[in-house]
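Novice: sequence plus the predicted model coming up.
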Amino acid sequence: MTRTTSVPSATPAAGTSTDTGTPLAFSTRGLRAELTTPGAKIPLQEETLVVNLSAEPLDLHTERPSQVAPLQSALLDRVTLRHPAPLLLLTGMNTERIADLGARENWLRIGNDPAVAAGAGEGAPFPAGTPLWRSPIAQLGTVTLPAQLLGAPSEASTPVPLKLQANLWYAPAGTDCHIHRRHDFLEVHTQVAGRGRMQKFHAQDAETRYQDVVLEPGSTHAPFCGYDATATWSYPWHRYWADTDCVWLALEYHPC
């Protein structure tokens, strides 16, 4: 694939494969999201947010050893990628106009979804007036992960097959994206543009916050769930908080 520093003038057609990858449904007018073909040789010629979706480290083949760890990400340029598992690539981050991105792209405003606005069945419901938008969701296939990456005890030995899906989120500066804790899957978030944070709480109460995980463009937080022998995920109360206008990537690893 030939990569240039120009930005596409229109959203690439989702599902149109090339010899190195497939554009994803949440690509925007300025931001291209692509899932690579396993084993493809991909020379990067512009700044690219590279997300390692798999349990295998991504070796960058530079003069000094350098890797992108499993379920982590990096802003990369002027390197050639080759990985046995698919990678998620995002380009055009620096040229996409962030303000009002969700409305411009006609994404789902979460408060307009009755199922979400009614709450997830635990604690206070999602406030319908929250300015939070979700892009279309892309299904990225099946990934097998060591149980330890899911938060299982270190003695756990059976790898876990999971269905992976991904989407983008947009929220303007100062948005409280709601304290919650119910998830039946593993989730991690990658910051695409702006500055945000994942916050952890002892209860569904902002006054009980005990940790902030700051997210700058290119960073992915480590999983912070627990996982047990009954295939149950347990999370602390947590939320995303947008310090500035923000775009971030959600990766969800669901049971098969």
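Specialist: Arrived safely. Numbers count the residues shown, from 1 in each chain.
Novice: drop to CA atoms for contacts and neighbour counts, all remaining ones
Specialist: Will do.
Novice: quick one, helices of the chain?
Specialist: Ranges of helices in the chain, per DSSP state H, are 101-104, 114-117.
Novice: mean neighbour count, those: which tops it?
Specialist: Ranked by mean neighbour count under mean count of other Cα atoms under 10 Å, the helices of the chain are led by helix 101-104, which reaches a mean of 18.
Novice: which other helices and strands contact it?
Specialist: Identification of packing neighbours for helix 101-104 by 3 or more Cα pairs under 8 Å, 6 or more residues apart in numbering; DSSP states H and E yields strand 108-109, strand 133-134, strand 160-171.
Novice: A further structure is provided below for comparison with the first:
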Amino acid sequence: MPTEVITIGEPFFGLRHISDEATVDINERAIVLNVADRAIQVEAQLLQPLQSAIFANVTLRDVDRAIVIDRFDSHDSDDALCEEVRKAWPTAFEKRGEERLRGVEHYMSPKTFVGNIGLSIYHSASVPLNVGLHNEHPFCPVPGFREVHTQLVGYGKMQQCKERDPATLYLEEPMAPGITHRPMYDAEGNYPWHQFETTTPSIFLALEILPEGAEIPDVGGQND
């Protein structure tokens, strides 16, 4: 199936999973996230694995596997969009039940899997967000779990810390629409203490790649 429509962002965003295409035309502005293990050719440049950018009026070549996000900037007001999202989506605490999310203005779309890739969208409403540092993903006990986040709306920062204390921050990456932070896991899938923090109210896509042998969780429940 070369193109699969993903509905978790509706009616706010359009998502597509594209695979095994020699060429893909991107006409209107869209964020393209390369989720394959090899690069996508874009004009005379390469979009490397787990990199993203905003594209328009261009043909992508040698697309092994990619997520395309449409309509990320087609709304008139970020504030109005976020207000509608809060009406439509439950809080992440209601969906996942993690104590670190209790009382946090963090909202979550439905979640779906495309093969071994899990996709969900989050709206972080408060500044600061205070979502809490974490370094584990307990629903995937198999080593090699990979996760990145792609900014869709607003601005934020992905922070890494040496300990479970924001005062031990050692790396911070700015997040703006179209940007995916660099992977932070090691070869065994170990993560530093990390969190997303808001600069403005934000919406981002969370992408989870399960390793071989991992069981796809029940997305009707509370998993992230």
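Specialist: Looks like it arrived, so ask away. Predicted, not measured: the structure shown is a model, and the values here were computed from it.
Novice: need the TM-score between these chains.
Specialist: The TM-score (TM-score structural alignment, normalised by the length of the second structure) is 0.82; 201 aligned residues with a Cα RMSD of 1.9 Å.
Novice: so for residue 127 of the first structure, which of the helices of the first structure sits nearest?
Specialist: Proximity to residue 127 of the first structure (Cα to Cα) singles out helix 114-117 among the helices of the first structure, at 6.3 Å.
Novice: show residues contacting the closest one.
Specialist: 110, 111, 125, 126, 127, 128 (Cα atoms under 8 Å, 6 or more residues apart in numbering).
Novice: what does stretch 196-214 of the second structure give?
Specialist: So stretch 196-214 of the second structure is contacted by 79, 82, 116-131, 140-159, 216 (Cα under 8 Å, 6+ apart).
Novice: please spell out the ChimeraX selection for the buried subset of the residues you listed.
Specialist: Burial among these is assessed by 16 or more other Cα atoms under 10 Å; the matching ChimeraX selection reads:
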select :82,117,118,119,120,121,122,123,124,125,126,129,130,131,140,144,145,146,147,148,149,150,151,152,153,154,155,156,157,158,159
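Novice: how far away is the residue of the second structure positioned farthest from its centre from residue 60 of the second structure?
Specialist: In the second structure, the residue that sits farthest from the middle, by Cα atoms, centre = their mean, is residue 44; the gap is 26.5 Å. As judged by Cα to Cα, to the nearest Å, residue 44 of the second structure and residue 60 of the second structure stand 11 Å apart.
Novice: wait, what's in contact with the closest residue to residue 190 of the first structure other than its chain neighbours?
Specialist: Excluding the flanking residues, the one nearest residue 190 of the first structure by Cα to Cα, 6 or more residues apart in numbering is residue 220, at 4.2 Å. Contacts for residue 220 of the first structure (Cα under 8 Å, 6+ apart) come out as 71, 72, 73, 188, 189, 190, 191.
Novice: output those as CSV; include the columns distance to residue 58 of the first structure.
Specialist: Converted to CSV, the contacts of residue 220 of the first structure look like this (distance: Cα to Cα, whole Å):
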residue, distance to residue 58 of the first structure
71, 10
72, 10
73, 10
188, 18
189, 18
190, 16
191, 19
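Novice: from those residues, which is closest to residue 235 of the first structure?
Specialist: residue 188 (11.9 Å).
Novice: now check the second structure for the residue matching that closest one.
Specialist: Under the alignment (TM-score structural alignment), residue 188 of the first structure pairs with residue 148 in the second structure.
Novice: so its match touches residue 181, yeah?
Specialist: Yes. Using Cα atoms under 8 Å, residue 148 of the second structure is in contact with residue 181, at 6.6 Å.
Novice: residue 118 of the second structure pairs with which position in the first structure?
Specialist: Counting by TM-score structural alignment, residue 118 of the second structure lines up with residue 165 in the first structure.
Novice: which residues does its match contact?
Specialist: 137, 138, 139, 140, 141, 251, 252, 253, 254.
Novice: with adjacent residues omitted, what lies nearest to it?
Specialist: residue 139 is the one closest to residue 165 of the first structure (Cα to Cα, 6+ apart), at 4.5 Å.
Novice: what's residue 131 of the second structure aligned with over in the first structure?
Specialist: Residue 131 of the second structure maps onto residue 177 in the first structure, by TM-score structural alignment.
Novice: could you do residue 72 of the second structure as well?
Specialist: Using TM-score structural alignment, residue 72 of the second structure pairs with residue 93 in the first structure.
Novice: count of neighbours near that match?
Specialist: Residue 93 of the first structure sits with 20 neighbouring residues when counted by other Cα atoms under 10 Å.
Novice: chain neighbours aside, what residue packs nearest to it?
Specialist: Leaving out its chain neighbours, the residue that sits closest to residue 93 of the first structure by Cα to Cα, 6+ apart is residue 31, at 5.9 Å.
Novice: isn't that neighbour up against residue 97?
Specialist: No. Look at residue 31 of the first structure against residue 97 with Cα under 8 Å: they stay out of range, at 9.6 Å.
Novice: for those two, indicate the residue with more neighbours.
Specialist: Using other Cα under 10 Å as the criterion, residue 31 of the first structure and residue 97 rank with residue 31 on top: 22 against 12.
Novice: any idea what that one aligns with in the second structure?
Specialist: Checking with TM-score structural alignment, residue 31 of the first structure has residue 13 as its match.
Novice: isn't its match up against residue 68?
Specialist: No. The pair residue 13 of the second structure / residue 68 is not scored as a contact, 10.2 Å apart, by Cα under 8 Å.
Novice: and whichever residue in the first structure pairs up with residue 175 of the second structure, what does it touch?
Specialist: Residue pairing (TM-score structural alignment): residue 175 of the second structure is matched to residue 215 of the first structure. The contact partners of residue 215 of the first structure, by Cα under 8 Å, 6+ apart, come to 190, 191, 195, 196, 197, 198, 221.
Novice: at 7 Å instead, please
Specialist: 191, 195, 196, 197 (Cα atoms under 7 Å, 6 or more residues apart in numbering).
Novice: and the gap between the nearest residue to the third one once chain neighbours are set aside and residue 102 of the first structure?
Specialist: With sequence-adjacent residues excluded and distances taken as Cα to Cα, 6+ apart, residue 196 of the first structure is closest to residue 242, at 4.4 Å. Spatial separation of residue 242 of the first structure from residue 102 of the first structure under the definition Cα to Cα is 14 Å.
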